[in-house]
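**Q** no sequence on hand, only this structure:
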């Protein structure tokens, strides 16, 4: 269940999907509600708006460095951080990661398979996982693929506008499996996908969610999907 970190508690990985703040090129579109930015106008169900998605590039970089610096203190040495990003924020996220004290280790891609088509040019079908480590990379553990092909969450299973598939996050969580009792922190828990994925692998996870409405959705989802 989502809970607060205990004083002195340390984690083996930060796995999270922070707000991208990239849903528009101008202030008017950036400040729009997330339900309007990330859902089509003909959507049958409106998802709750999530917070922190209205920053410009400079403030997004500063904000990202602040919360990543705090997470740096919560990680064990040689712990791993995995951050989701889209193509617009990819350079900013890699800068923030290093500015917060992590060593940038690379980028993996997520092929969303059923992304909406784009007329002319290339479909925006991929998002990315920027990953790094606190100090040297672990040097042991499973070798994860550098690309994942998992369909977007759709229909009744989708309760959050930016919801990631449990199958995808489960694969990412495997980066901690070489520890005897791994612990994962998700500081942007959203609908609780990381918590569900970790629990399915027998991994302890802590989630933090600022929106009380979305946190309630996560709690209900976890109670429903985990006996």
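**A** Cool, got the structure. It should be emphasised that the depicted structure is a prediction, and the values quoted were computed from it without experimental measurement.
**Q** only C-alpha atoms for contact and neighbour calcs from this point on.
**A** OK.
**Q** ok, which stretches of the chain are strands?
**A** Using DSSP state E, the strands of the chain run over 11-16, 75-85, 103-111, 126-133, 147-149, 183-186, 204-207.
**Q** of all those strands, which one is nearest residue 225?
**A** Among the strands of the chain, the nearest to residue 225 by Cα to Cα is strand 204-207 (15.6 Å).
**Q** contacts for the closest one, please.
**A** By Cα atoms under 8 Å, 6 or more residues apart in numbering, the residues outside strand 204-207 that reach it are 1-5, 181-189, 192, 194-195, 198-199.
**Q** switch the cut-off to 10 Å
**A** With Cα atoms under 10 Å, 6 or more residues apart in numbering as the test, strand 204-207 has contacts from 1-5, 11, 13-16, 181-199, 215, 218.
**Q** quick one: buried ones out of those residues?
**A** In the contacts of strand 204-207, burial by neighbour count holds for 1-2, 11, 13-16, 182-199, 215, 218, counting by 16 or more other Cα atoms under 10 Å.
**Q** quick one, longest helix in the chain?
**A** Counting residues, the longest helix found in the chain (DSSP state H) is helix 57-74.
**Q** can you list the buried residues in that one?
**A** Going by neighbour count (16+ other Cα under 10 Å), the buried part of helix 57-74 is 60, 61, 64, 65, 68, 69, 71, 72, 73, 74.
**Q** who's in contact with the residue nearest to residue 127 when sequence neighbours are not counted?
**A** Excluding the flanking residues, the one nearest residue 127 by Cα to Cα, 6 or more residues apart in numbering is residue 86, at 4.8 Å. Counting by Cα under 10 Å, 6+ apart, residue 86 touches 20-22, 93, 109-110, 124-130.
**Q** restricted to buried residues, select those in PyMOL.
**A** Command for PyMOL that selects the buried part of the contacts of residue 86, burial taken from 16+ other Cα under 10 Å:
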select buried, resi 20+21+22+93+109+110+125+126+127+128+129+130
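**Q** from the contacts of residue 86, which is closest to residue 162?
**A** Once Cα to Cα is applied, the member of the contacts of residue 86 that ends up nearest residue 162 is residue 20, at 9.8 Å.
**Q** OK, contacts around that closest one?
**A** Per Cα under 10 Å, 6+ apart, neighbours of residue 20: 52-55, 60, 84-90, 93, 162.
**Q** what do you get for residue 91?
**A** Residue 91 makes contact with 61, 85, 130, according to Cα under 10 Å, 6+ apart.
**Q** what about versus this one:
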């Protein structure tokens, strides 16, 4: 097994390609490795708004992508894969996760709808490989993306709940949270595309998660939320810069993740 980049009593963070590390975890078949997965992969925004491989978020000095101009850091991922390759990659990752979680496990998969050349592009064409979609949760970000005269400004993203047959929520009060989560946005811009820690905290708490995993750990938001809730977790991150950022967050004595509500 690969050596952890960071480890404490409740968190293990690996620096590496998620496909390779997930393969090692799956072959080891550690039962406690991943009861609930909460993750937000790169969205392939380098091709938005689409066409000719030169989207508005593709890294480069002259684009409009702002915080995406340098990709995801360290040159590891420019977020501009050919769309069929990106979709196949994500289905493969989901397949490994699906194999890893137990029969009562689930994957909370955060992605978004995009409008390209007047047509909606749904996440992975709504084909998640072997993973079974049980529900779509709407994350109300509270602020818009892409004001244009051609369509309504996007103020929400989706969290696809991909659930194994025996997965259940903690109780009826967890179900009562509803399928629209008004959580706002993460205000820390040290990572170009992080979600608020209240998002994984809510998913883990509502699921009574025994353990958590994030294969695209970024700056460690899922791991921070899991640690604050007393849930053991595993993270995988390809960028060493973000591994270092996550390690510093996790090493703090006081963890403020904004609560579960």
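**A** Arrived safely. Given the structure is predicted, the values throughout are model-derived calculations rather than measurements.
**Q** return the member of the contacts of residue 91 of structure 1 nearest to residue 144 of structure 1.
**A** For the contacts of residue 91 of structure 1, the nearest to residue 144 of structure 1 is residue 130 (13.6 Å; Cα to Cα).
**Q** which residues sit against stretch 166-181 of structure 2?
**A** 35-36, 102-106, 135-141, 156-159, 198-199, 202-209, 261.
**Q** can we see that at 6 Å?
**A** Applying Cα atoms under 6 Å, 6 or more residues apart in numbering, the contact partners of stretch 166-181 of structure 2 are 103, 104, 105, 137, 138, 139, 140, 206, 207, 208.
**Q** so for it, what gets flagged as buried?
**A** By 16+ other Cα under 10 Å, the buried positions in stretch 166-181 of structure 2 come out as 167, 169, 181.
**Q** can you check stretch 23-42 of structure 2 too?
**A** For stretch 23-42 of structure 2, burial by neighbour count (16+ other Cα under 10 Å) applies to 23, 25-26, 33-42.
**Q** report the central residue of structure 2.
**A** Centroid-nearest residue in structure 2, with Cα atoms, centre = their mean: residue 40, separated by 1.5 Å.
**Q** in stretch 182-197 of structure 2, which residues are buried?
**A** Within stretch 182-197 of structure 2, the residues scored as buried using 16+ other Cα under 10 Å are 183, 184, 185, 186, 191, 192, 193, 194, 195, 196, 197.
**Q** now do the same end-to-end measure for that stretch.
**A** Counting by Cα to Cα, to the nearest Å, you get 13 Å between the two ends of stretch 182-197 of structure 2.
**Q** of the contacts of residue 20 of structure 1 - the most surrounded one?
**A** Within the contacts of residue 20 of structure 1, residue 85 tops the neighbour count with 27 neighbours, counted by other Cα atoms under 10 Å.
**Q** how about JSON lines for the contacts of residue 20 of structure 1, with distance to residue 209 of structure 1 added?
**A** Formatted as JSON lines, the contacts of residue 20 of structure 1 follow (distance: Cα to Cα, whole Å):
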{"residue": "52", "distance to residue 209 of structure 1": "11"}
{"residue": "53", "distance to residue 209 of structure 1": "14"}
{"residue": "54", "distance to residue 209 of structure 1": "17"}
{"residue": "55", "distance to residue 209 of structure 1": "18"}
{"residue": "60", "distance to residue 209 of structure 1": "18"}
{"residue": "84", "distance to residue 209 of structure 1": "16"}
{"residue": "85", "distance to residue 209 of structure 1": "18"}
{"residue": "86", "distance to residue 209 of structure 1": "21"}
{"residue": "87", "distance to residue 209 of structure 1": "24"}
{"residue": "88", "distance to residue 209 of structure 1": "24"}
{"residue": "89", "distance to residue 209 of structure 1": "21"}
{"residue": "90", "distance to residue 209 of structure 1": "23"}
{"residue": "93", "distance to residue 209 of structure 1": "20"}
{"residue": "162", "distance to residue 209 of structure 1": "14"}
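**Q** out of these, which sit inside helices?
**A** Those of the contacts of residue 20 of structure 1 lying in helices (DSSP H): 60, 90, 93.
**Q** just name the closest of these to residue 99 of structure 1, please.
**A** residue 93 (9.7 Å).
**Q** which ones are touching that closest one?
**A** Residues near residue 93 of structure 1 by Cα under 6 Å, 6+ apart: none.
**Q** please tell me how far it sits from residue 104 of structure 1.
**A** Separation of residue 93 of structure 1 from residue 104 of structure 1 (Cα to Cα) stands at 10 Å.
**Q** re earlier: just name the closest of the contacts of residue 91 of structure 1 to residue 224 of structure 1, please.
**A** Nearest to residue 224 of structure 1 among the contacts of residue 91 of structure 1 is residue 85, at 28.5 Å by Cα to Cα.
**Q** the closest one corresponds to which position in structure 2?
**A** Mapped onto structure 2 by TM-score structural alignment, residue 85 of structure 1 lines up with residue 111.
**Q** next up, the contacts around the residue nearest to the centre of structure 2.
**A** Residue 40 of structure 2 is in contact with residue 110, counting by Cα under 6 Å, 6+ apart.
**Q** look up how far residue 103 of structure 2 lies from it.
**A** Noted for residue 40 of structure 2: a distance of 22 Å to residue 103 of structure 2, by Cα to Cα.
**Q** what does residue 77 of structure 2 give?
**A** From residue 77 of structure 2 over to residue 103 of structure 2 the distance is 33 Å, taken as Cα to Cα.
**Q** same thing with residue 72 of structure 2?
**A** With distances taken as Cα to Cα, residue 72 of structure 2 is found 33 Å from residue 103 of structure 2.
**Q** now residue 79 of structure 2
**A** Residue 79 of structure 2 sits 32 Å away from residue 103 of structure 2, going by Cα to Cα.
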